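1. next comes the sequence, and after it the predicted model I'd like to discuss.
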Amino acid sequence: MKNLITCLILLCTLLVSGGCRDSADLDANGIPHKLIVTLYGSDDPGALKGAIKPFQHYLEKKLGMPIEFIYTTDYTSVIEALRAKKTHIAYLSPFSYVLASQKHDITPIITTGEDGKQSMYHSTIFTNIRTGINSIADLKKRSKNITLCFADPASTSGHLIPRAYLTTIGLNPDKNVFKETIFAGNHVASVLAAASGKVDVGCAATEFGLEIAERKGLVKADQIKVLWQSKPIVGSPIVVRNDLNKELVKKIQNLYVNLAKDEPGIFLPYMKLLHSQPERYSYMTVQDSMYNGIRAIASGIKDLNVVK
C-alpha cells in the first residue's frame, strides 16, 4: 500500500499544482458557496448527465444553494478532487474510497440498497469464445500469450478484486506472466475489448459491465465466456468531506435516503442506467467499517499500482 499511496500523491501533485483550491470555498460554518459533486462519468456520460440533471435541480431547491455536478473520466481524478478540496461530495467505488480515505478526511454517508439491504455486486474474468480459453486452468497454461484487460485502475471489481484473485493462483500481472496488461478505462470498455478481440481476457463488474453491455446490445451473451466470478462485493459509497457543515451533511443524507420514495420520477431513470430492475433499489446509509474487507485485500497486494 505504501507504493500505492506514493503513486497517488505524485499524481495529485501533477494534477492540481497551479490551481488548487483549499477549504476557503467554505464559510466559517462549513457551508459552501456552491456545492460541488464529483463522479466518474461511466461508459455513457451523456446519458448519465441527462439522468442526473433533475436530481441536481431537486437538490438545489431543497438545499437552497447552487449545485454543480462534475464528471470525470476515471476514479483517480475523483480521488484527486477530494484531496485538492475541489469537491465537497464524491461518488466512489469501494476501492477508490479506501484509497481516498487514507488521510481520514472524508466520510461515506450513502450507498445503494437492494430490496431494503445493502446492494452487492460481483467481479468477473471473461474471454471471447473465439480464444478457445475455456477455464482458469487454460488461462494459466496460456498466460504468456494472453493480453489481459482491466477496467479502471481504481476500480474494485474491474481491477483490485480480479488482480487479487489472479495473484493468489500464481498469475501476478506485475510479474510478466501475461503477454500484456492494459486498462480499458471502464467496465463496458473492458467487455468490448474482449468481445472485439482487442484483448484475450477482460475483467469487469458483472452487473455494470457484462450485463449493461448485453442490455444495450453491444455484445451478445454467447460471445463471452465467463471464466471466474467473485464473491459478492460491498456496494459503492457516496462520500463527503469532513469539513462540510454537519447539519448540511445530515440534510443531504436524508434527501438521498428518501429519494426513491419521495421522488421516484427522479430516482428511477438514474437507477435504470445501472440496473434492469431499478424499482428494487434505493439509497441507504453506510459506515466506513463496511469497507474493511476491501482494505484488507488491497493491503495484501504488494506494489499495487493504480496509475495508468
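-> Right, received. Where do you want to start?
2. could you use CA atoms for every contact and neighbour count after this?
-> Will do.
3. quick one: the helices in the stretch 51-200 of the chain, in order.
-> Here the stretch 51-200 of the chain has its helices, by DSSP state H, counting those that start in this stretch, at 75-83, 94-100, 136-142, 161-168, 187-196.
4. what comes up buried for the fourth one?
-> Residues of helix 161-168 classed as buried by neighbour count (16 or more other C-alpha atoms under 10 Å): 161, 162, 163, 164, 165.
5. looking at those residues, spot the one nearest residue 192.
-> Of all the buried residues of helix 161-168, residue 192 sits closest to residue 162, with 17.5 Å by C-alpha to C-alpha.
6. hmm, residue 125 and the closest one touching each other?
-> Yes - at 6.9 Å, residue 162 and residue 125 qualify as touching, with contact defined as C-alpha atoms under 8 Å.
7. find residues that contact each of these two.
-> Residues touching both residue 162 and residue 125 by C-alpha atoms under 8 Å, 6 or more residues apart in numbering: residue 203.
8. residues in contact with residue 62?
-> Contacts of residue 62 (C-alpha under 8 Å, 6+ apart): none.
9. that one and residue 254, how far apart?
-> 11 Å (C-alpha to C-alpha, to the nearest Å).
10. how about the buried residues of helix 161-168 in JSON lines, adding distance to residue 113?
-> As requested, the buried residues of helix 161-168 are exported to JSON lines (distance: C-alpha to C-alpha, whole Å):
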{"residue": "161", "distance to residue 113": "21"}
{"residue": "162", "distance to residue 113": "24"}
{"residue": "163", "distance to residue 113": "26"}
{"residue": "164", "distance to residue 113": "26"}
{"residue": "165", "distance to residue 113": "26"}
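11. put this beside the first:
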Amino acid sequence: MTFLRSLIAGAAALACVAAHAEDFNLGIISTDSSAVLSQRWQPLVDDMSKQTGLHVKAFFATDYAGIIEGMRFNKVQVGYFGNASAMEAVDRANGEVFAKITYANGDTGYKSVLITNVNSRFKTLDDVFKNTKDVTLGFGDPNSTSGTLVPGYYLFARHNTPVNTSFKAVLPSSHEANLLAVVNNKIDIATNNTEMLDTLKKDHPDKFAQVRVLWTSPLIDSDPLVWRKDLPQATKDKVRTFFLNYGKTDPHEKAVMAAITGYSGFVASSDAQLLPVRQISLFQQKQKIQSDTHLSDDDRKTQIAALDAKLSALNAATSKQ
C-alpha cells in the first residue's frame, strides 16, 4: 500500500511538472497579423523547445495589451516586446528585461518614422502640420514604442499637436496594417518604423517604392525580451542560455533570425534600457496634466511636482548609464 501511494504521488508530481511545462508560453507582440508572426517565430519556438527541454508555445494576441495581460496572469512566461510595452510588463506584470535583439546589419536599434504614399499631397512635414484637421492619421497601438510613444513625444508634442484632437481622424492599428494602408493610399499619413520598411524593401520592393518618409526619430534601443520574475532560477538559466547563444554560429539559427525581421540574435540587457522610454512617458503625462482644465491649480501643482520628482530621479539614473 505504501509503495502504491508513493507511486501515485510520484505520478501526480510528474503530471504537475508536465502540465507546468506545457503552459510555458513565449508571447509575441502584435506588430503584424498572427499568421505572419507565427510563420516568422515558430522555427525559433521549436528550437527553444528542443534546446531547453521546455514545451514552449507561441502566444499571440490582437493587441500589445493582450501580451502584457497574458504575462500578468502567468499565461505568458517570456515575452518579446517593444520598449514601451516592456515598461508596462515590468510595472504591471511582474516582468524583468533580461535580453534584447541584435540586428544583422550591425544597428543597435531602430527608428520611428512618419510615412505617406509617394503620390500623396504631403511632400514635407510642413504640408502635414499646416492643416491637420484635413489629415487622416494611422497611429500605433497604445503600447507601441515606435508607433505611438516616440512619435507622440518627438514629433507631435514638439509641433504642439495633440494627436487625439488635432486630426480629421486617428486610426490606431498594427504596423503592418498602417504600412499597407499607406501603400494602398487608404490613409494620408501613418507612424511606423525602420524595421518594417526594411522588411518591405526586401520582400516587396515595388510596394516600398510607394512609400515616402516624412520624418525619422532618434535611435530607439532594440526590442527587449522580458520574463516573469518568479520563474524558477533553473528555468531562467535555460531560457537565458538559449537566447544569448541562439543564432551566433549555427546556419539554421542564423536563417531563422534573419527571417524574423533581419535580426541576428540576442544580447544581455536589463530594465535600465527602459529609462529613456520612462522619461518620455512621464513628460507626456506632465503635458496632459498641464492642459487639463478640470484640475484645480493646487491639484495641478501637486501632480506636476510629483512627476518632476520622478523625472529628476530618472535623469539622474540615466546619467549614470
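-> Yes, it's here. Not measured: the values here are computed from a predicted model.
12. what does residue 170 of structure 2 correspond to in structure 1?
-> Structural alignment (TM-score structural alignment) places residue 170 of structure 2 against residue 181 in structure 1.
13. excluding sequence neighbours, find me the nearest residue to that match.
-> residue 148 (4.8 Å; C-alpha to C-alpha, 6 or more residues apart in numbering).
14. how near is the one you found to residue 126 of structure 1?
-> 10 Å.
15. show me which of these two is the more surrounded one.
-> residue 126 (29 against 25; other C-alpha atoms under 10 Å).
16. got a list of what the more buried one touches?
-> Residue 126 of structure 1 neighbours (C-alpha under 8 Å, 6+ apart): 194, 201, 202, 203, 224, 225, 226, 227, 228.
17. grab the longest strand from structure 2 for me.
-> Under DSSP state E, the strand in structure 2 containing the largest number of residues is strand 95-103.
18. mean deviation of that strand from structure 1?
-> Average distance, strand 95-103 of structure 2 versus aligned residues of structure 1 after superposition (mean C-alpha distance after the TM-score superposition for structure 1): 1.4 Å.
19. residue 71 of structure 1 maps to what in structure 2?
-> In structure 2, residue 71 of structure 1 lands on residue 60 (TM-score structural alignment).
20. before we move on, the earlier item: looking at it, the match of residue 170 of structure 2 is touching residue 163, isn't it?
-> No - between residue 181 of structure 1 and residue 163 there is no contact under C-alpha under 8 Å: 10.9 Å.
21. who touches both of those two?
-> Common neighbours of residue 181 of structure 1 and residue 163 (C-alpha under 8 Å, 6+ apart) are residue 173.
22. in structure 1, what stretch matches stretch 123-131 of structure 2?
-> So stretch 123-131 of structure 2 sits over residues 134-142 in structure 1, by TM-score structural alignment.
23. hmm, who's touching the matching stretch?
-> Contact with stretch 134-142 of structure 1 is made by 133, 146, 171, 225, 227, 228, as judged by C-alpha under 8 Å, 6+ apart.
24. how far away is the first one from residue 204 of structure 1?
-> I take that to be residue 133 of structure 1. Distance from residue 133 of structure 1 to residue 204 of structure 1, by C-alpha to C-alpha: 17 Å.
25. mean distance, the helix or strand hosting residue 269 of structure 1 to its aligned residues in structure 2?
-> Residue 269 of structure 1 is located in helix 264-272, with elements delineated by DSSP states H and E. For helix 264-272 of structure 1, the mean deviation from structure 2 after alignment is 2.6 Å (mean C-alpha distance after the TM-score superposition for structure 1).
26. now do that helix: distance to the chain's middle.
-> 19 Å (C-alpha atoms, centre = their mean, to the nearest Å).
27. looking at residue 133 and residue 204 of structure 1, which is more packed in?
-> Using other C-alpha under 10 Å as the criterion, residue 133 of structure 1 and residue 204 rank with residue 204 on top: 32 against 22.
28. can you tell me what that one aligns to in structure 2?
-> By TM-score structural alignment, residue 204 of structure 1 lines up with residue 192.
29. make sure I have this right: that match is in a strand.
-> Yes - the assignment for residue 192 of structure 2 by DSSP: H, G, I helix; E, B strand; the rest coil puts it in a strand.
30. ok, it to residue 286 of structure 2 distance?
-> For residue 192 of structure 2, the distance to residue 286 of structure 2 - C-alpha to C-alpha - is 25 Å.
31. what do we get in structure 2 for residue 232 of structure 1?
-> Using TM-score structural alignment, residue 232 of structure 1 sits opposite residue 219 in structure 2.
32. and which of the buried residues of helix 161-168 of structure 1 is nearest to residue 241 of structure 1?
-> Relative to residue 241 of structure 1, the closest of these is residue 161; by C-alpha to C-alpha it sits at 26.5 Å.
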